[in-house]
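Peer 1: sequence first, predicted model second:
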Amino acid sequence: MTAPNELRLLPWSGPGGKPCYLSTDAQGGYMSRLADSIESAQLDTAVELLTLASETLNSQDAALGDVRTLAMELTEALRDVLRVASSRGHLLALRDPALQES
């Protein structure tokens, strides 16, 4: 069993937006692979939205509604990317004792 400080933050939320964690000793297990796949998709989406944001903000013809929709999508993508960064940062710290001391 994984110790509580070694739980993996999953890339999705539970009821009420609460974080979900995975406790497993199997790094290549089904849930770990699913979380990796979802994290990858979330990061890909963020890259696509960043490109779209640059194009939209550089356009003189961008409608206010389009900019508002883009801002909402960027906010969601940023939330996902921060969750991925937090999860991966925690995992790196667990694997590298030098990171635990800083």
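Peer 2: Cool, got the structure.
Peer 1: rest of the way, CA atoms for contacts and neighbours
Peer 2: Will do.
Peer 1: what sits closest to residue 46 if chain neighbours are left out?
Peer 2: Spatial nearest neighbour of residue 46, excluding adjacent residues (C-alpha to C-alpha, 6 or more residues apart in numbering): residue 77 at 5.4 Å.
Peer 1: could you say which helix or strand contains that neighbour?
Peer 2: helix 64-95 (DSSP states H and E).
Peer 1: what packs against that helix?
Peer 2: For helix 64-95, the packing partners by 3 or more C-alpha pairs under 8 Å, 6 or more residues apart in numbering; DSSP states H and E come out as strand 8-13, helix 30-58, helix 97-101.
Peer 1: okay, now the one to match up with it:
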Amino acid sequence: MDKTRTTRLLPWTTPEGNPCYLVGDGTGYVSHVADTIESVQLGMAGELLDHIHDLLDEPKATHDQLRFAVARLSETLRDVKRIADSRGARLPVSDEPPSR
């Protein structure tokens, strides 16, 4: 098996909000922790979407409830985008043009 070293955007930031990266072959402890955190974040995103769906169906939802929900959606979307960016950057690059 070819163990290629790659740079991975991790699902957390520094205390100052800067991105964290890992250089490795994707099989180490930190990679496993990052995979676990990404899995939890994606699961929480799904649960939040279910909650938002229910909240939007509630005619008596308050402004504060909706504002809180939008804030959580913003945080979750940031996490999911970070995961997508990280995974997309690790996809193999092909020299062949896309098939039609």
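Peer 2: It's in. Being a predicted model, the structure only gives us computed values, none of them experimental.
Peer 1: rewinding a little: list the contacts for the residue nearest to residue 46 of structure 1?
Peer 2: 42-43, 45-46, 49 (C-alpha atoms under 8 Å, 6 or more residues apart in numbering).
Peer 1: redo these as TSV? Include neighbour count and distance to residue 32 of structure 1.
Peer 2: Converted to TSV, the contacts of residue 77 of structure 1 look like this (neighbours: other C-alpha atoms under 10 Å; distance: C-alpha to C-alpha, whole Å):
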residue	neighbour count	distance to residue 32 of structure 1
42	20	15
43	16	16
45	17	20
46	20	21
49	17	26
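Peer 1: any chance of those in CSV, plus distance to residue 98 of structure 1?
Peer 2: Formatted as CSV, the contacts of residue 77 of structure 1 follow (distance: C-alpha to C-alpha, whole Å):
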residue, distance to residue 98 of structure 1
42, 29
43, 27
45, 32
46, 30
49, 35
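Peer 1: for the residues you listed, which one is nearest residue 58 of structure 1?
Peer 2: residue 49 (14.0 Å; C-alpha to C-alpha).
Peer 1: ok, now how distant is that closest one from residue 9 of structure 1?
Peer 2: 24 Å (C-alpha to C-alpha, to the nearest Å).
Peer 1: map residue 67 of structure 1 onto structure 2.
Peer 2: Matched by TM-score structural alignment, residue 67 of structure 1 corresponds to residue 66 in structure 2.
Peer 1: do you know how far the residue lying closest to that match once chain neighbours are set aside is from residue 41 of structure 2?
Peer 2: Leaving out its chain neighbours, the residue that sits closest to residue 66 of structure 2 by C-alpha to C-alpha, 6+ apart is residue 55, at 7.8 Å. Relative to residue 41 of structure 2, residue 55 of structure 2 is positioned 21 Å away (C-alpha to C-alpha).
Peer 1: can you check residue 8 of structure 2 too?
Peer 2: From residue 8 of structure 2 to residue 41 of structure 2 the distance is 17 Å (C-alpha to C-alpha).
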